[in-house]
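Asker: I would like the atomic coordinates for the input below:
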Amino acid sequence: MEDYRIRESFMEEFASDGVIRLANEDPELFALLDLEHQRQVNTLSMVASSSVADPSVLACEGSILTNVTTEGYPGRRFHGGCKYIDEVEKIAVERAKLAFGARYVNVQPHSGSSANQIVMFSILRPGDRVLGLDLDSGGHLTHGSRASFSGQVFESFAYGLDETGRIDYDQVLDLAKRHRPHLIICGASAYTRVIDFERFRKVADEIGAFLLADISHIAGLVASGVHPSPIDHAHFTTTSTYKQLYGPRGGLIMSGRDWDTQISGSKTLAEVIHSGVFPKMQGTPTLSGIAAKARALAIVNTTQFRTLAQNIVSMAREFGEVMSDLGYCVLTGGTDNHMVLVDIGKRGLSGKIAENVLEESGIIVNKNKIPGDKRGPLVTSGIRFGTNSLAIRGMDAAMKDCATLIDKVLSRVEPINDTDYRIESYVVDEVKNSVIDLCRRYPLPHYEKQQVLL
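Answerer: Below is the predicted model of the structure:
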């Protein structure tokens, strides 16, 4: 125990020395990092694909584990010096299994997109068919978009939404029977309703396809039981670890009841993914990132996180209701998760204008394409709001305040074209000051001592 305390003290001194050296030896870079720190503290982030990593997660990611080359897996490395590294990876795997009820987990993927790429290149050949959610309907680039490897290496087909804005499951079945894809992908990047993973598995089984569930946006809700889990329905479940797990940039590949099913000669699903990650697609894993994943997953496996997940959804629902009451077109009429999608085109604005003018006012959102959008992805007719970062601030009682401030900006901005606009400076200043006041009232956890600047 005494040795541990010595090492702990050394780590603290080491980290502190690193910050001091950065400030003294590279003041230009240090200043930029400090400014970004202050920006995050002093603005309200409603970007649905973001969250706020705990400082203990960041400490892991910035640790000396970066110095170790660790190709391979625990007990089977290609380099020495992995005695403690192996234990770190084992802990990350076990915590992920506990969080998601998985039988197999690989914690080495560098991102959620990498995780999808690894799965696809492990079980498919170039030219094989893939069926995923259309990008404009809320899908992701790696689900078959022509702009991605998934739509260039493989022959991709897309399903969409029905007249209510929900996934058209009848169309999924029809397209699956017609095109006989080798892989069906479910999950979304901008979809606000519950996904029926069991129904997707029935379709996959009917045509003999694999099913991949990408839960990057709802991983925290799934782990907490707030959203149904795909683990025992999908052959493969992937996720990024930063969006709703409040962890580092990275990914996971998981499997439930199918983990030991033979899918390639004598290899099981788990074995195919294991070799698909290394040596097929990746080399040395980022062990500092894996340590950060382990720490984040420890937080996910708490009752406090389950409460947070419940708040994420309730806050999003309230925000959507207030926006609707203010006259905004909320897609599908509401939400079942952390996202609220608004058709800002109906207000005569583009998503780009809305994003820029709100950022000018201290509120961070992202433009997003919506079904039938005639504007391109860099302009769009929609905005995607999210509550992950607001929930961690404990802003349960402030959703009406947030919506009102957003409306104050968007109702007074005058578009010149799809990218340029005019707005009175006093409006921006008033909203920015109100945002700073909210940041004071609801500081980021563990950031309470940070200076909120006027």
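Asker: C-alpha from now on. contacts and neighbour counts both.
Answerer: OK.
Asker: what's Trp222 in contact with, if anything?
Answerer: Wrong residue type there; residue 222 is Val, not Trp. Contact partners of Val222, counting by C-alpha atoms under 8 Å, 6 or more residues apart in numbering, are 100, 228-229.
Asker: Could you dump those into a markdown table and include neighbour count?
Answerer: Output for these, formatted as a markdown table (neighbours: other C-alpha atoms under 10 Å):
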| residue | neighbour count |
| --- | --- |
| Phe100 | 25 |
| Pro228 | 16 |
| Ser229 | 24 |
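Asker: ok, of the residues you listed, which one's closest to Phe14?
Answerer: Closest approach between those and Phe14, by C-alpha to C-alpha: Phe100, at 34.6 Å.
Asker: hang on, the closest one packs against Ile231?
Answerer: Yes: between Phe100 and Ile231 a contact is recorded at 7.2 Å, counting by C-alpha atoms under 8 Å.
Asker: From His110, how far off is the residue lying closest to Asp128 once chain neighbours are set aside?
Answerer: Among residues not flanking Asp128 along the chain, Phe154 sits closest, at 5.3 Å (C-alpha to C-alpha, 6 or more residues apart in numbering). Distance from Phe154 to His110, counting by C-alpha to C-alpha, to the nearest Å: 22 Å.
Asker: please give me the structure for this one as well, since I'd like to look at both together:
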Amino acid sequence: MTDYLAGLRAQDPAVAELVGEELARQRDSIELIASENFVSLAVMQAVGTPLTNKYAEGLPGKRYYGGCWAVDKVENLAIDRVKQLFGCNFANVQPHSGAQANYAAESAFAKPGDAIMGMDLSNGGHLTHGSPANFSGKLFDVQSYGLDPDTERINYDEVAERAQRCHPAVIIAGASAYPRLIDFERFAKIAHDSGAILMVDMAHIAGIVAVGLHPSPIPFADVVTSTTHKTLRGTRGGIILWNDPAYSRRLNSAVFPGSQGGPLEHVIAGKAVAFAEALRPEFKTYIGQVLINAKALGRGMESRGIRLVTGGTDNHLVLADLTKVADGQVSGKDAEQALERVGITVNKNTIPGERRSPFVTSGIRVGSAAATTRGFGEQDCERIGELIGDVVAHIDDERVLDRAEAEVKELLAPHPLYPELG
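Answerer: Below is the predicted model:
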């Protein structure tokens, strides 16, 4: 093993020390944040290449700078691979993030002041789907839809009725904390019947879609956005996918020059590597285990009396309702902090009908993608779910927390992270 930070340590020991601290944090905790994952060494190496030096405003073959022939090949490779992965006709791989991809897609089809419809943030949507704190809520007339209060699932009839009333320019399907399958065909009918464009944000489920274990939005949506990390297990970034050539100019120009300058070609190289990894048969095996492990996490928490929003999960994440834990005295923030104390990383999250502040919340969101990458299996994840239940039910009992911390270390021991890095 070599010290991969040797050069950085010699040049800037302060930064090298901080990078080492983060690597240690990742190694020494069970990562259950649903929007995070661990990239392969190959992806990491691609991102840290001389491609970072090159400006390449424009598209491959149509750049505003000279000397782009090599990065054109890199970007075209990423485009070809992501089109193969998702079975679409066109792709833009330049967005720096999922939020950038969403801004570009929304601004391509909606003018400031136009109505858009997305899932309400407190019901599991994303900031970019219409939150008043975000550009989407500031630029557009937001007509959010929520979940059925009884089933905690999308009520498609209600969405259709709302769309017919407000005639939005864009309807956004997709979520940040929704554990169930989404009917994209139904969403397409709702959107097109009301004269709207259907935009699907599949950031969380992209890896599941890629291997056919979640219905694909590609045949139904006008435009699809995604991040390239989460279940897709690539470097952090965004993509936009579509099928209709009539949309190409407006979507590409909404990225550049509409919302970004030069693309990050070193990050695009990392995306290309991740897309190739996702095209391999073993990636489908991995995603299958992600789904099994998410259900196991849920079973473990349920066995300790924690209620799961919607009663379970169809994807990689579980949303846990803590309102019945310790007579309602444990908030999502409390749980997040106590779990981090024992080496389990989750995030506080609002739940349907939330009564607490979004900075406090009544729930936690738990995901299985990163733990599965690390090698945890079904029994491991069920036990982790039980430990979560034990910790949140005895949040002030240091003996319980100490026992949980010790068991977390035992669970981590057989699954070292990046051992090649020294």
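Asker: Work out the TM-score between the chains.
Answerer: Scored by TM-score structural alignment, normalised by the length of structure 2, the superposition of the two chains gives a TM-score of 0.96; 416 aligned residues with a C-alpha RMSD of 1.4 Å.
Asker: Can you report how many residues neighbour the residue nearest to Asp128 of structure 1?
Answerer: Phe154 of structure 1: 21 surrounding residues under other C-alpha atoms under 10 Å.
Asker: Now do the contacts for it.
Answerer: 125-130, 144.
Asker: Most neighbours among those residues, please name it.
Answerer: Gly144 (28 neighbours).
Asker: With His204 of structure 2 as the reference, measure out to the counterpart of it in structure 2.
Answerer: When structure 2 is aligned by TM-score structural alignment, Gly144 of structure 1 is paired with Gly130. Using C-alpha to C-alpha, we find Gly130 of structure 2 at a distance of 18 Å from His204 of structure 2.
Asker: Also Ala133 of structure 2?
Answerer: Distance from Ala133 of structure 2 to His204 of structure 2, by C-alpha to C-alpha: 21 Å.
Asker: cool, and Cys166 of structure 2?
Answerer: Counting by C-alpha to C-alpha - Cys166 of structure 2 and His204 of structure 2 are separated by 28 Å.
Asker: So which of these two has more stuff around it?
Answerer: Neighbour totals were compared for Cys166 of structure 2 and His204, and His204 leads with 26 against 15 (other C-alpha under 10 Å).
Asker: Isn't that one up against Ala175?
Answerer: Yes: with contact taken as C-alpha under 8 Å, His204 of structure 2 and Ala175 are classed as touching, separated by 7.5 Å.
Asker: for structure 2, which helix is longest?
Answerer: Counting residues, the longest helix found in structure 2 (DSSP state H) is helix 281-302.
Asker: what range in structure 1 matches the following helix or strand past that one?
Answerer: Proceeding N to C from helix 281-302 of structure 2, the next assigned helix or strand is strand 307-308, under DSSP states H and E. Mapping strand 307-308 of structure 2 onto structure 1 (TM-score structural alignment) gives residues 329-330.
Asker: Next: stretch 181-192 of structure 2.
Answerer: Residue span in structure 1 matched to stretch 181-192 of structure 2, by TM-score structural alignment: 194-205.
Asker: And the contacts of that stretch?
Answerer: Residues contacting stretch 194-205 of structure 1 (C-alpha under 8 Å, 6+ apart): 167, 169, 172-173, 176, 183-184, 186-187, 210-211, 213, 227-230, 233-234, 336-337.
Asker: just to revisit the earlier point, could you measure from the residue nearest to Asp128 of structure 1 over to Leu175 of structure 1?
Answerer: 16 Å.
Asker: what do you get for Tyr84 of structure 1?
Answerer: 49 Å.
Asker: Name the residue in these two with the higher neighbour count.
Answerer: Leu175 (16 against 11).
Asker: Quick check: closest non-adjacent residue to that one.
Answerer: Tyr159 (7.4 Å).
Asker: so the one you found makes contact with Asp136?
Answerer: No: Tyr159 of structure 1 is not in contact with Asp136 according to C-alpha under 8 Å; the separation is 10.5 Å.
Asker: Which stretches in the stretch 101-250 of structure 2 count as strands?
Answerer: For the stretch 101-250 of structure 2, the strands defined by DSSP state E, counting those that start in this stretch occupy 115-117, 141-142, 170-173, 197-201, 223-227, 238-242.
Asker: and of these, who's closest to Asp334 of structure 2?
Answerer: So among the strands of the stretch 101-250 of structure 2, strand 223-227 is nearest, using C-alpha to C-alpha, at 28.9 Å.
Asker: whereabouts in structure 1 does the closest one align?
Answerer: Taking TM-score structural alignment, strand 223-227 of structure 2 hits residues 236-240 over in structure 1.
Asker: Also stretch 85-100 of structure 2?
Answerer: Using TM-score structural alignment, stretch 85-100 of structure 2 pairs with 99-114 in structure 1.
Asker: what sits up against that stretch?
Answerer: 89, 92-93, 96-97, 115, 142, 216, 222-224, 229, 231-232, 238-241, 249-257, 259, 270, 273-274, 277, 282, 285-286, 290, 293, 297, 300-301.
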